[in-house]
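In: My questions concern the predicted model and sequence given below.
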Amino acid sequence: MLPTVDVQCPYCGEIITLVIDDSAGSQNYIEDCQVCCRPITVIVEFDEEGVPYADVRGEDEA
């Protein structure tokens, strides 16, 4: 089962749930918001215990 991370869309402010592929290590990709469909830059890192966390940015912040 893949882990999930809840993040807040930088455009509409809604909380969305991202499914993280933890076998791929640190990641940087673009995913559309599930609510407003705007492109979000997602930066995924992992803590010392392997738990993922994500930072999200809008196009003007990337």
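Out: Nice, thanks for sending it over.

In: When you work out contacts or count neighbours from here on, use the C-alpha atoms and nothing else.
Out: Fine.

In: and residue 5, what helix or strand is that in?
Out: strand 4-8 (DSSP states H and E).

In: same for that strand, what does it pack against?
Out: Contacting strand 4-8 under the criterion 3 or more Cα pairs under 8 Å, 6 or more residues apart in numbering; DSSP states H and E are the following elements: strand 15-19, strand 52-57.

In: and here's the other structure:
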Amino acid sequence: MEITCHFCFEKINLELFIEEGEKQDFIMDCEVCCHPLHITAEWNEEEEEFEVEVDAG
């Protein structure tokens, strides 16, 4: 899936795995500008995919 950096607005690939939990909360650095991004993801059983929110870390 792709997310957008809140600082440089570039698209970044993000891989999430259900094996790591249905609810995930972590910080990752943007691959382009290196600013921290706060990622929260929750598995949606009905859609069979993660719902992801990104904000400035």
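Out: In hand now; what should we look at? None of the values given here were measured: they were computed from a predicted structure.

In: Any chance you could compute the TM-score here?
Out: Overlay of the two chains. TM-score (TM-score structural alignment, normalised by the length of the second structure): 0.84; 55 aligned residues with a Cα RMSD of 1.1 Å.

In: that older thread, taking the helices and strands packed on strand 4-8 of the first structure together, which one is wrapped up most tightly?
Out: strand 52-57 (a mean of 17; mean count of other Cα atoms under 10 Å).

In: Mean distance between that strand and the second structure after superposition?
Out: Here the mean offset of strand 52-57 of the first structure against the second structure after fitting is 1.0 Å, by mean Cα distance after the TM-score superposition for the first structure.

In: Can you report how many residues lie near residue 42 of the first structure?
Out: 20 (other Cα atoms under 10 Å).

In: Who are the contact partners of the residue nearest in space to the middle of the second structure?
Out: In the second structure, the centroid-proximal residue (Cα atoms, centre = their mean) is residue 39; its distance is 4.3 Å. Listed by Cα atoms under 8 Å, 6 or more residues apart in numbering, the contact partners of residue 39 of the second structure are 24, 25, 26, 27, 28, 52, 53, 54, 55.

In: wait, isn't the fifth one in contact with residue 54?
Out: In this case it means residue 28 of the second structure. No - under the criterion of Cα atoms under 8 Å, residue 28 of the second structure makes no contact with residue 54, lying 10.2 Å away.
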